[in-house]
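Colleague: Got a sequence here, can you model it:
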Amino acid sequence: MASRAEREREAYDERHVFERSHAWHVRFRHVFECPNTVAHERLFAERLRAGGAGKRVLEIGCGDGSQARELLVSGAAYVYGIDVSQKFIAQANERAIPGRLEFELKDATEPVAGRFEVIFGRAILHHLDYEEVLARLHRDNLAPGGFMIFIEPLGAHPLIRLFHLLARSAHTPDERPFFRADLRRLRERFERFQVIPFNFLSFPCALASTFLFRRADNPLLRLCDRADRWLARRLPFLAPSFRQVIFVIG
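Modeller: Below you'll find the predicted structure:
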């Protein structure tokens, strides 16, 4: 029987899961371009840039290496990216700079050498046995005073569950979004654990907005952005029902 890593590699290299997922993103682009999403993508990028300036950075699930390259340009001393996809690593290696920006074909469940002040990933943990991977990265690879930061999908929202049913070909066989129990386990394991959820009202309204408005930055989605920020701040128990979350682990 194929291992989890082998199934993930096949999904991306042979079954074109990334391309199928991207097609859904294009079809419902307001979800990914609405003010609430843009603000939190900017927050994620700013924390990476600020934390990575002059530091060593590890990216888990680096894809084609474009974000690793951006971090190097913005001031990181060294960026090392790993990915299970041969196709992505081949693309990433076209950007490589020996000693500054390096990539390796590696399963995230395998040990990584070295210490890094920043460890990050985008939509990668839900493809893995995340508890084991995070514990090892925190113990063996995170430098003193450093932090880990990830953007991950949440799974409690009914529309998210419906999407997974309707778009099975856009997902890998083993991926599983995060639920309330997952957030609780992470809080229990890591003393310094921060959750920043986004897209509660913005998610369903952006689905509709795609067909109602030309631009994602429209009055409806600006109102949803303000509401989602308030809900995330004032009603933290709703966090698992948002569309996505930023995890920060110190």
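Colleague: from here on, contacts and neighbour counts on C-alpha atoms
Modeller: Noted.
Colleague: what's the distance between the longest strand along the chain and the middle of its chain?
Modeller: Taking DSSP state E as the criterion, the chain has its longest strand at strand 142-153. Taking C-alpha atoms, centre = their mean, to the nearest Å, the mean C-alpha location of strand 142-153 is offset from the chain mean by 12 Å.
Colleague: Report all helices and strands that that strand contacts.
Modeller: strand 116-122, strand 244-249 (3 or more C-alpha pairs under 8 Å, 6 or more residues apart in numbering; DSSP states H and E).
Colleague: What ranges does the chain have for its strands?
Modeller: 56-60, 78-83, 101-105, 116-122, 142-153, 193-198, 244-249.
Colleague: how many neighbours does residue 36 have?
Modeller: 27 (other C-alpha atoms under 10 Å).
Colleague: Check the one 3 residues further on too.
Modeller: Counted with other C-alpha under 10 Å, the burial measure for residue 39 works out to 14 neighbours.
Colleague: Please generate a structure for the following sequence too, so the two can be compared:
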Amino acid sequence: MNLQYEALYHQLEEQHWWFQARRDIVFDQIKHLNLPKDARILEIGCSGGPLQQRLRDTGYHEVSGIDISETAIALAQQRGIPNVAVMDGIKLEFADSSFDLVVASDVLEHIQNEEQALNEWQRVLKPNGQLLVYVPAHPSLWSRHDVANHHFRRYTAASLSQALRKAGYQLTRSSYWNFWLFFPTWLLRRWQRPSASPDMSGDLIRLPAVLNQSLFRLVQAENRWLRRFNLPTGVSVFALASKPA
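Modeller: Next up is the predicted model:
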């Protein structure tokens, strides 16, 4: 991602409503997988490690994280988070069948060779191991935010499911996320179409505390619905899939 954007990202990733709400839903989905506490979990694109820290705080002690950014890994290490390393998501330095769960939130869209990434993530999964992946939704939402983030694509639920099946995964579930903010986001992005000189901060800004908390509560309420229902659209899309036995 753009260096200006990355610096702002690391300043905000612990308290910004978007990152808080996404960590909440990812953590909730991991919790409901009922993995044993000694399950081996790999987070690809771990950034400064806030999800790993939360997993460790709740008893998961075999958690590893990788990120292609040296800045992100240095920040995670400063926070005292173990088992983190600078590593390319398509060239994992782990043995075959090493992990029970691989988590990749907003990573796949950064990788040009989608198939190579999915094959590599499957390689390090144990048989019946699971992949939880989140990506930006809808090509129609493409904007300066995607340019600042060096995205190669946005997905639909159908295209993400198709990519996973093509790579040999068995799909368990797929749904959109962040439904309520899809419509204002769509309107905003129609207005700010990408230009030759995009704003390298993307859509990431520091919000007043009251607004930040209100947006977090809104998406947090939606997260509770996602425990039982799939959503028809959203700003992001996720899938849970498994490696065949």
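Colleague: Out of the strands of the first structure, flag the one nearest residue 222 of the first structure.
Modeller: When the strands of the first structure are compared by C-alpha to C-alpha, strand 193-198 sits nearest residue 222 of the first structure, at 13.3 Å.
Colleague: List the buried residues for that closest one?
Modeller: Buried residues in strand 193-198 of the first structure, counted by 16 or more other C-alpha atoms under 10 Å: 193, 194, 195, 196, 197, 198.
Colleague: returning to what we had before: would you mind giving the strands of the first structure as a markdown table with distance to residue 22 of the first structure added?
Modeller: Output for the strands of the first structure, formatted as a markdown table (distance: least, C-alpha to C-alpha, whole Å):
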| stretch | distance to residue 22 of the first structure |
| --- | --- |
| strand 56-60 | 20 |
| strand 78-83 | 18 |
| strand 101-105 | 23 |
| strand 116-122 | 14 |
| strand 142-153 | 15 |
| strand 193-198 | 20 |
| strand 244-249 | 17 |
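Colleague: what do we get in the first structure for residue 154 of the second structure?
Modeller: Alignment note: residue 154 of the second structure maps to residue 177 in the first structure; criterion TM-score structural alignment.
Colleague: Next, the contact list for its match, please.
Modeller: Taking C-alpha atoms under 8 Å, 6 or more residues apart in numbering as the criterion, residue 177 of the first structure is in contact with 126, 152, 153, 154, 155.
Colleague: Which position in the second structure pairs with the third one?
Modeller: Residue 153 of the first structure maps onto residue 136 in the second structure when the alignment is built from TM-score structural alignment.
Colleague: For that match, the count of nearby residues, please.
Modeller: Residues near residue 136 of the second structure, counting by other C-alpha under 10 Å: 25.
Colleague: if we can go back for a sec, now, which of the buried residues of strand 193-198 of the first structure sits nearest residue 16 of the first structure?
Modeller: For those, the nearest to residue 16 of the first structure is residue 198 (27.5 Å; C-alpha to C-alpha).
Colleague: which position in the second structure aligns with that closest one?
Modeller: When the second structure is aligned by TM-score structural alignment, residue 198 of the first structure is paired with residue 177.
Colleague: Surely its match touches residue 239?
Modeller: No: contact status for residue 177 of the second structure versus residue 239: not in contact, 10.4 Å apart, counting by C-alpha atoms under 8 Å.
Colleague: so what's residue 17 of the first structure closest to, chain neighbours aside?
Modeller: Spatial nearest neighbour of residue 17 of the first structure, excluding adjacent residues (C-alpha to C-alpha, 6 or more residues apart in numbering): residue 170 at 5.0 Å.
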